[in-house]
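> One predicted model, sequence on top.
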Amino acid sequence: MTNLLKVRNICKSIDNKQILSDVSLNIDKGEIVGLLGPNGAGKTTTFYSIAGITHINSGSIIYNDEEICDLPMYARCQRGLAYLPQESSIFEDLTVSQNLYGTIQLIDQPNSDNEVNNIIEKFQLTNILDKTGRMLSGGERRKTEIARMLLTGPNLVLLDEPFSGVDPIIIEEIKQILLSLKNDGISILITDHNVRDTLNICDRSNILFDGSVFMSGNKSEITANETIKERYLGKSFN
C-alpha cells in the first residue's frame, strides 16, 4: 500500500537540547495511527512538525508524494492535511450552524449546502445548530470541531487530544465517527493521553521514548512489550 505520509529521520533541537532524533513513521490511506509516549518523549514536537507548527532541523516529511517541510501550515491544509488542536477552535459567539456554514463559504466548491447538510446528519448536530459555541458541552464542541474540519475535504486528519475533556459516551461517539472516516478513506493521526481508547481505535501506534520511535505496532504487540509496560503503560495494563 502506498504511504500517504512518510516521515523520515526528522530531528529537532532547541537550545542545544535534542528533542527529536531520527523519528520515522508512515501513514497509509484510510489508516488510523497513534502517536504515544510519556511526557517529554517528543510526541507533541513530532505532531507539530507534521502539522507545520514546528520546523525541523533535518529529515523529510513527504505528504502525497510531495516534500512539505518548507510549506507553512495553511499550505499543508490546502493540500488536504487538516489539524485539529486540543484547545477549542470554535467561534464562541457564533452558532453551530454559523460555524459550519462560515467554513464552507471560505471554500469555493459546488454543492456546499449539501455537504453541510450531510455533515450535520452524520454528526447528529441538528438539535444544537442554534446553540452558540460558548453554550456547547465539551462533547458537542468536539463533534462540531471535527465536523467543521471535515468540510475542508482533508485526506489526512491530525487530532490532538480528541478524547480530552469529554465523557465516556461521547468518546465512544467520536470513535465511531473516526471509524466512519477511515471507511471513507481518510487517514488519521492521533496523539492523546487517553492511551487505552487510542490503542483501541488505532490500526497501529508509534511509541516514542527519548525523542525516538521505540516501537510501532498494533495494540496486542504494544501491550505485550515489557519495556513499554515498565516505562509507560504500567505492568498491569492489558
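Here it is on my side, so go on.

> CA only for contacts and neighbour counts going forward, please
Noted.

> Which stretches in the chain count as strands?
Ranges of strands in the chain, per DSSP state E, are 3-14, 17-28, 32-36, 58-63, 66-67, 81-84, 156-160, 187-191, 204-209, 212-217.

> Can you tell me what sits against the first one?
Looking back up the chat, that one is strand 3-14. 18-29, 55-65 (C-alpha atoms under 8 Å, 6 or more residues apart in numbering).

> Please list only the buried members of those residues.
19-21, 23-29, 55-56, 58-64 (16 or more other C-alpha atoms under 10 Å).

> okay if I get the strands of the chain as TSV plus distance to I171?
Formatted as TSV, those follow (distance: least, C-alpha to C-alpha, whole Å):
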stretch	distance to I171
strand 3-14	26
strand 17-28	23
strand 32-36	16
strand 58-63	29
strand 66-67	34
strand 81-84	16
strand 156-160	13
strand 187-191	13
strand 204-209	18
strand 212-217	23
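
> most neighbours per residue, which of the ones you listed?
When the strands of the chain are scored by mean count of other C-alpha atoms under 10 Å, the highest mean neighbour count falls to strand 32-36 (a mean of 26).

> So for the longest helix along the chain, what gets flagged as buried?
Counting residues, the longest helix found in the chain (DSSP state H) is helix 168-183. Neighbour counts over helix 168-183 (16+ other C-alpha under 10 Å) mark I170, I171, I174, K175, I177, L178, L179, L181, K182 as buried.

> Then stretch 66-86?
So, applying 16+ other C-alpha under 10 Å, buried residues of stretch 66-86: I68, C69, M73, R76, C77, R79, G80, L81, A82, Y83, L84, Q86.

> put this beside the first:
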Amino acid sequence: MSMLEVHDLDAGYGDLQILHDVDLDVGEEEYVVIVGPNGAGKSTAMKSVFGLTTYMGGSVEFQSRDITDSPPEEVIHEGIGYVPQNDNVFPSLTVRENLEMGAYILDEVPEEALETVFDHFPVLRERSDQKAGTMSGGQQQMVAMGRALMLDPDLLLLDEPSAGLAPDLVDEMFDHVDAINENGTAVLVVEQNAKEALRRCDRGYVLVQGRNRYENTGEALLGDDEVRQQFLGG
C-alpha cells in the first residue's frame, strides 16, 4: 500500500483551476519525480499535497489518513516536510537558527536531529553561525532541505531543488537527495532537470496541462521515444 495516495485531484488558485483529475502515489521509502513542460501543474500538484492551493475536488491520503485540503500546519504534523523552490530560507538568521526553525512545533530542538542534518550536509556544520542570506544558492538549498529534515519526516516534498544552481552543483544536489532517500525518507520531487531526475528516481509522472499523461519507472520513461521527443529534448 502506498504512503501517499492522490486521487482525481482538482486544484488551483482562487477560481483558476490548474489540476484536473490528477492521480499520483508514493510508496514507503520511494523516490518519485514529477516532470513536464512549464505550466503543466507540477508544483501545483506538490503544493496541493501540502495544503497550499485551492481545493476543488478529489482526495489526498497519507498513511491511510485523509488529509484532503488540510492546512500546512496540520500536514506537517502528519510527517510530511516541504521545501519550496523560492524564498526558502530566513536570510537574517544563522544556519543553525534556520535549522532550529524546522523544529518549531516541538518543545525543544532535538540535538540528534541537528546532528543528522549536519551529517547529511557537513558544510552546514562548518558554517552554522553564518547568516543564511550570505550563502551561495546551493548552500541555501541545503539549509532549506536540512530545516525540513529536522522533524524526521516520512515524506519529503522538494520543489525544483536544482533550480538556479551552477551546472557543477546540480549533481551534488541530486546526490544529497539520493542520500536522504537511501536513509529511509520517501521523496517526491518536482524537477525541470527531467533527464537527471528520471535517471535517479524509482518512478516518474509526466504532467501536461494539469493532467496525467504518463506514469512509469524512471528508466522506462527515459526509454520511451514519445516521452523523449516531446518532453526530454530527444
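Yep, that arrived. Since we're looking at a predicted model, the values are computed, not measured.

> After superposition, what's the TM-score, could you say?
The TM-score (TM-score structural alignment, normalised by the length of the second structure) is 0.90; 233 aligned residues with a C-alpha RMSD of 2.1 Å.

> for the residue nearest the centre of the second structure, what are its contacts?
Centroid check for the second structure by C-alpha atoms, centre = their mean gives L158 as the closest residue, at 1.7 Å. By C-alpha under 8 Å, 6+ apart, the residues touching L158 of the second structure are Y82, V83, P84, Q85, V187, L188, V189, V190.

> any chance of those residues in JSON lines, plus distance to P91 of the second structure?
JSON lines is the format used below for the contacts of L158 of the second structure (distance: C-alpha to C-alpha, whole Å):
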{"residue": "Y82", "distance to P91 of the second structure": "18"}
{"residue": "V83", "distance to P91 of the second structure": "15"}
{"residue": "P84", "distance to P91 of the second structure": "15"}
{"residue": "Q85", "distance to P91 of the second structure": "15"}
{"residue": "V187", "distance to P91 of the second structure": "26"}
{"residue": "L188", "distance to P91 of the second structure": "26"}
{"residue": "V189", "distance to P91 of the second structure": "24"}
{"residue": "V190", "distance to P91 of the second structure": "24"}
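
> What's the match for D108 of the first structure in the second structure?
If you follow D108 of the first structure across to the second structure using TM-score structural alignment, you land on D107.

> just curious, which of the contacts of L158 of the second structure is nearest to E126 of the second structure?
V83 (22.1 Å; C-alpha to C-alpha).

> Quick check: the closest one touching V143?
No: counting by C-alpha atoms under 8 Å, V83 of the second structure stays clear of V143, with 9.9 Å between them.

> how close does A197 of the second structure sit to Q229 of the second structure?
17 Å (C-alpha to C-alpha, to the nearest Å).

> Neighbour count: those two, which is higher?
Each of A197 of the second structure and Q229 has its neighbours counted (other C-alpha atoms under 10 Å); A197 has more, 23 against 10.

> What separation do you get for the more buried one and Q140 of the second structure?
For A197 of the second structure, the distance to Q140 of the second structure - C-alpha to C-alpha - is 20 Å.

> before we move on, what about G210 of the second structure?
In terms of C-alpha to C-alpha, G210 of the second structure sits 30 Å off from Q140 of the second structure.

> which residues does the residue in the second structure sticking out farthest from the centre contact?
Distance from the centre of the second structure peaks at D225, with 27.1 Å (C-alpha atoms, centre = their mean). Listed by C-alpha under 8 Å, 6+ apart, the contact partners of D225 of the second structure are G234.

> Just give me the neighbour total for the nearest residue to L221 of the second structure once chain neighbours are set aside.
Excluding its sequence neighbours, the residue lying closest to L221 of the second structure (C-alpha to C-alpha, 6 or more residues apart in numbering) is V227, at 6.4 Å. Residues near V227 of the second structure, counting by other C-alpha under 10 Å, number 18.

> which residue lines up with V227 of the second structure in the first structure?
Using TM-score structural alignment, V227 of the second structure pairs with I228 in the first structure.

> again with F121 of the second structure
With TM-score structural alignment as the criterion, F121 of the second structure pairs with F123.

> what's the burial count for its match?
16.

> And it, how far from K29 of the first structure?
Taken as C-alpha to C-alpha, the span from F123 of the first structure to K29 of the first structure is 22 Å.

> Need the contact partners of stretch 182-190 of the second structure.
26-35, 42-43, 46, 153-161, 177, 181.

> one more time with 6 Å
Residues from elsewhere that reach stretch 182-190 of the second structure (C-alpha atoms under 6 Å, 6 or more residues apart in numbering): 29-34, 154-160.

> just checking, what residue in the second structure corresponds to E87 of the first structure?
Under TM-score structural alignment, E87 of the first structure pairs with N86 in the second structure.
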